[in-house]
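Chemist: Need coordinates for the below:
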Amino acid sequence: MSPILSKKAKVALAVGTIILLESEKKKKRVWVKEWLQKREQFTHLRLLKCIQSCEPLDVINYLRMDYDAFQELLMLVKPLIEKKNTLFREAVSVEERLLATLRFLATGSSYEDLKFSCIISPQLLGRIIPETSRAIYNCLRKKYLCFPIKRRGMAQSSRRI
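Modeler: Okay, here's the model as predicted:
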């Protein structure tokens, strides 16, 4: 019984297969998704500015605070959360960091859900939100989380509750 393919045919088939596999283009991975590069166009910041100019009362519903309180909080946390731009990419602004954190705290959305409204990747949100939350806590704790030092003061404050 003779073989179906000769040795030469088998070698030619193997070489042809290798050439085809080598020539197939591999799917390129993208560094950043295209829609994430359009943050300036779709961000919360643009929406906030529009709401503030058109319907100032809706700002309270959107931020869960008035715009002046937002600006005051922004000035407090800015030195703690501000990042520098690099040659490769522009840093997420302080305003966007604070807005993303406030929306996360107000809505309880997951990072995956929040990425569509903030136009920030969930991986970056996973770093921004805890960092900004710590900054808010550290800035506000002395003013709003003060405890009485004396025991008598503690007893009096617990009776009021």
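
Chemist: drop to CA atoms for contacts and neighbour counts, all remaining ones
Modeler: OK.

Chemist: which ones are touching the nearest residue to S110 once chain neighbours are set aside?
Modeler: Excluding its sequence neighbours, the residue lying closest to S110 (Cα to Cα, 6 or more residues apart in numbering) is F104, at 7.5 Å. Listed by Cα atoms under 8 Å, 6 or more residues apart in numbering, the contact set of F104 reads S110, L114, I129.

Chemist: Alongside the first, I'd like the structure of this one:
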Amino acid sequence: MLEEEVEIASAVVVLAAASKKRKRSIWQREYFSRRDLSTAVASELLLDNWLFVNFARMSKSDFELLVGMVGPKIRKADTEKRKAIPVSTRLAITLRFLATGDSYHSLMYLFRVHYSTISLIVREVLEALIEGLKDYIKVSIQTIAI
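Modeler: A predicted model of the protein is given here:
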């Protein structure tokens, strides 16, 4: 009888713990909420063509062309909790990743976007770039006989 009561009490404790949802103490760390500072840095880069080419490995006009091409596909809406990451920042993160091979962690400090979000951004932007540029890219695959 005692074993059955212990099993029932254990099941009640497990169910009660599973049903309680942990309330977030913070929604976003303060460092990431100051993302406007990194957006200001990106704006400064856009003003100087040499700096921008050195940073993104492409001209400003090519960057703006890509923003126009993939912008509607990667744009996110603002929520009550936080502002969405701008299209230009999402594209800049991806281009910087491709140009330098930096880790998501180092990009996190450069753009003030968490590395887990960067991993999602890079995937989404690359898919949009592939879709948007598929008419411009011609690849033929040839099999090599060995």
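
Chemist: Now do the contacts for I51 of structure 1.
Modeler: Counted by Cα under 8 Å, 6+ apart, I51 of structure 1 has contacts D58, V59.

Chemist: now it: how far from I136 of structure 1?
Modeler: As judged by Cα to Cα, to the nearest Å, I51 of structure 1 and I136 of structure 1 stand 24 Å apart.

Chemist: Any of the contacts of F104 of structure 1 buried? List them.
Modeler: L114, I129 (16 or more other Cα atoms under 10 Å).

Chemist: tell me which of the contacts of F104 of structure 1 is nearest to V77 of structure 1?
Modeler: I129 (12.6 Å; Cα to Cα).

Chemist: so where does V14 of structure 2 fall, helix or strand?
Modeler: Following DSSP states H and E, one finds V14 of structure 2 within helix 2-19.

Chemist: Using neighbour counts, pick out the buried residues of that helix.
Modeler: Result for helix 2-19 of structure 2 [16+ other Cα under 10 Å]: no buried residues.

Chemist: swap in stretch 123-138 of structure 1?
Modeler: L125, I128, I129, E131, T132, S133, A135, I136.

Chemist: same deal with stretch 86-100 of structure 2?
Modeler: So, applying 16+ other Cα under 10 Å, buried residues of stretch 86-100 of structure 2: P86, V87, S88, T89, R90, L91, A92, I93, T94, L95, F97.

Chemist: Likewise for stretch 55-67 of structure 2?
Modeler: Within stretch 55-67 of structure 2, the residues that qualify as buried are F55, A56, R57, S59, K60, F63, L66, V67, counting by 16+ other Cα under 10 Å.

Chemist: Out of these, which sit inside helices?
Modeler: If you go by DSSP state H, the buried residues of stretch 55-67 of structure 2 have F55, A56, K60, F63, L66, V67 in helices.

Chemist: what's the matching residue for the fourth one over in structure 1?
Modeler: Residue-level alignment of F63 of structure 2 against structure 1, with TM-score structural alignment as criterion, gives F70.

Chemist: quick one: R29 of structure 2 from R112 of structure 2, how far?
Modeler: Separation of R29 of structure 2 from R112 of structure 2 (Cα to Cα): 10 Å.

Chemist: what ranges do the helices span in structure 1?
Modeler: Using DSSP H, the helices of structure 1 run over residues 7-23, 39-42, 44-54, 56-63, 67-81, 94-107, 111-118, 122-144, 151-160.

Chemist: that older thread, dump the contacts of F104 of structure 1 to TSV, plus distance to K143 of structure 1.
Modeler: Output for the contacts of F104 of structure 1, formatted as TSV (distance: Cα to Cα, whole Å):
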residue	distance to K143 of structure 1
S110	30
L114	30
I129	22
